[in-house]
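A.B. asks: Coordinates for the following, if possible.
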Amino acid sequence: MSLKNDNSSEEETENKEEKPVKVKKPGPGEHPLQFIYTFWFSRRTPGKTTAQTYDQHLKKVFSFTTVEQFWAYYTHLARPGDMPDHSDYHLFKDGIKPLWEDSANKEGGKWIVRLKKGLASRCWENLILAMLGEQFMVGEEICGAVISVRHQEDILSLWNKTAGDQMTTSRIRDTLKRVLNLPPNTIMEYKKHTDSLRDNSSYRNTDMFMR
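C.D. replies: You can find the predicted model right below:
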């Protein structure tokens, strides 16, 4: 699951049955988050994949409901900069699966930021801390975030529920620029999940696929 020093093969990971991930109740003195979140991991070889096989690659790593629980798990994870190509981390609100087809995502979209190699670990941590800290100030619009490690670049994306709400998507974009401290010339793209589904209706090429 991309835990540090985890040498298990991808094939072994894929063949394991997904077990329910229990959420611990907040302990004494812990600081509850506004939402429960679940961390997912996926890794696949380049080539064509279907929606069903993509779903099979998704593995739950842990769920958490407090700041302290997050750090207890997060410190044991490999950073994106240390992960092999074609690996993805997904951090989503509990109950929302990191799939375009999920009921919470299907009317939404995502902001996509392409990163030069070497920036993924810092940008990913800045993004998820901003998300957990409710810095985007858009109510329940944020669904989750994804970091996709690729050969020549890394791809960061932030998913929201309502693609048609331009005011909300613009606020998310502006906050994203701020929390990532992006250079003025950084290219950002917003893509609706319905467009992603249409573009990938017959197959999904994992080199181009950006969840």
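
A.B. asks: okay, CA-based contacts and neighbour counts for the rest of this
C.D. replies: OK.

A.B. asks: If you count residues, where's the longest helix of the chain?
C.D. replies: The longest helix of the chain (DSSP state H) is helix 166-180.

A.B. asks: The next helix or strand after it: which residues count as buried?
C.D. replies: Per DSSP states H and E, helix 166-180 leads on to strand 188-192 as the next helix or strand towards the C-terminus. Buried residues in strand 188-192, counted by 16 or more other CA atoms under 10 Å: Tyr190, Lys191, Lys192.

A.B. asks: wait, what's in contact with the last one?
C.D. replies: If I follow you right, that is Lys192. Glu107, Gly108, Gly109, Lys110, Ala163 (CA atoms under 8 Å, 6 or more residues apart in numbering).

A.B. asks: doesn't Gln166 make contact with the second one?
C.D. replies: When you say that, I think you mean Gly108. No: look at Gly108 against Gln166 with CA atoms under 8 Å: they stay out of range, at 11.3 Å.

A.B. asks: Assign a three-state SS to Pro46, would you?
C.D. replies: Assigned with DSSP: H, G, I helix; E, B strand; the rest coil, Pro46 falls in the coil class.

A.B. asks: quick one: contacts of the helix or strand where Ser148 lies?
C.D. replies: Here Ser148, judged by DSSP H and E, is contained in strand 142-149. Surrounding strand 142-149, the residues in contact under the criterion CA under 8 Å, 6+ apart are 80-81, 83-93, 96, 98, 104-105, 120, 124, 127-128, 131, 154-161, 210-211.

A.B. asks: In strands, which of those residues fall?
C.D. replies: 87-93, 154-160 (DSSP state E).

A.B. asks: I'd like the structure of this one too, to check against the first:
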Amino acid sequence: MAARPSLFTRGLSSLSQSTDANSPNVSSPAEQRDDAKRNLFKTMRPLPTQHYWNVYFDRQAKDAKDSKKEDEANYQASLEQLGTQIESVQDFWRYNNNTPVDQIKMRESIYLFKSGFRPIWEDRRNVLGGSWTFRVPKSSGPDFWTRIQLMAIGEKLQEVLEEGDQICGVGLSVRFNSHLISIWHRDASKQKSIDNILQAVLEDLPPELTPKPDNYFYKKHSDHPGFNPPPELKAVLDSQKRAQEAAAAKSAAASAPPAE
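C.D. replies: As a prediction, this is how the structure comes out:
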């Protein structure tokens, strides 16, 4: 792995310099306090995240009218992994504070995904999943995005999922007058996970950022028009769909009134 950049670049040499008041190199008391703080932060161990995370950038987001013409390989080619893995809270803030979300261009996207997951519907770890998408005004998009990312790396989203389900990652896509912010999870058959993700987000957001009900929606990856899984996964999806239909029919039969 490439060497990780240092969080702080200013040294503490001024504290060891001559204290002669006439010396041109002597630090003021305020500067000495600042250096002491930096020294303290340097000696602190980074607070690790529970999972490693990667940042991806999509420079050529698929246009809806062309989605059927593009295969998975072409879409993967448009994804670029940025920087090194995020392994600590300090890593996250270094990345987040140096990523100008307001400069991301129309139809481009940025993703923060767990190591091992890629922001591709047809990826073997995502193919059975889905995502919540929130349409947010561009004026509040960066703040909303930071909060959703913190919920992801802080495991607030993971802890509300059903057993056996996983958060894959989160994404931000730029549209004409809004940001589309998404939360991906691995198993779209788990309704409790779907409901709890939404509830967790709405409870975490301050009132000024809370979206209206018509500005968020849930969708399975397999329901997107451009979804194109490999043949070996199509059989898995068909089997899951049949199982869900059978469960729905059984539930409907159980709740139906008895025949007279």
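
A.B. asks: TM between them?
C.D. replies: Superposed pair, TM-score by TM-score structural alignment, normalised by the length of the first structure: 0.76. Supporting alignment: 177 aligned residues with a CA RMSD of 2.3 Å.

A.B. asks: ok so, going back, could I have the buried ones of the contacts of strand 142-149 of the first structure as PyMOL selection syntax?
C.D. replies: Buried members of those can be picked out in PyMOL with the line below, counting by 16+ other CA under 10 Å:
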select buried, resi 80+81+83+85+86+87+88+89+90+91+92+93+96+98+104+105+120+124+127+128+131+154+155+156+157+158+159+160+161+210+211
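
A.B. asks: Contact partners for Gln60 of the second structure?
C.D. replies: By CA under 8 Å, 6+ apart, the residues touching Gln60 of the second structure are Ser78, Arg107, Glu108.

A.B. asks: what would those residues look like in JSON lines with distance to Lys156 of the second structure?
C.D. replies: Shown next, in JSON lines, are those (distance: CA to CA, whole Å):
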{"residue": "Ser78", "distance to Lys156 of the second structure": "30"}
{"residue": "Arg107", "distance to Lys156 of the second structure": "28"}
{"residue": "Glu108", "distance to Lys156 of the second structure": "27"}
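
A.B. asks: From Gly144 of the first structure, how far out is Tyr190 of the first structure?
C.D. replies: 15 Å (CA to CA, to the nearest Å).

A.B. asks: Report the two of the contacts of Lys192 of the first structure separated the most.
C.D. replies: Maximum pairwise distance in the contacts of Lys192 of the first structure, criterion CA to CA, is 10.7 Å, between Glu107 and Lys110.

A.B. asks: Common neighbours of those two, please.
C.D. replies: Contacts common to Glu107 of the first structure and Lys110, judged by CA under 8 Å, 6+ apart, are Lys192, His193.

A.B. asks: Compare the two (neighbour count), which wins?
C.D. replies: Lys110 (29 against 17; other CA atoms under 10 Å).

A.B. asks: The second structure: which residue goes with the more buried one?
C.D. replies: Aligned counterpart of Lys110 of the first structure in the second structure: Ser131 (TM-score structural alignment).

A.B. asks: what residues are up against that match?
C.D. replies: Ser182, Ile183, Trp184, His185, Tyr218, Lys219, Lys220, His221.

A.B. asks: After alignment, which residue of the first structure pairs with the second one?
C.D. replies: Structural alignment (TM-score structural alignment) places Ile183 of the second structure against Leu158 in the first structure.

A.B. asks: which residue packs closest to its match, ignoring adjacent ones?
C.D. replies: Ala145 (4.4 Å; CA to CA, 6 or more residues apart in numbering).

A.B. asks: Now do the helices in the second structure.
C.D. replies: So, for the second structure - with DSSP H - the helices run 29-43, 72-77, 89-97, 141-153, 191-204, 231-255.

A.B. asks: is it possible to export the ones you listed to a markdown table including distance to Ala61 of the second structure?
C.D. replies: As requested, the helices of the second structure are arranged in a markdown table below (distance: least, CA to CA, whole Å):
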| stretch | distance to Ala61 of the second structure |
| --- | --- |
| helix 29-43 | 40 |
| helix 72-77 | 8 |
| helix 89-97 | 21 |
| helix 141-153 | 18 |
| helix 191-204 | 25 |
| helix 231-255 | 24 |
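
A.B. asks: Pull the contacting residues for Arg56 of the first structure.
C.D. replies: In this structure residue 56 of the first structure is Gln, not Arg. Gln56 of the first structure touches Glu14, counting by CA under 8 Å, 6+ apart.
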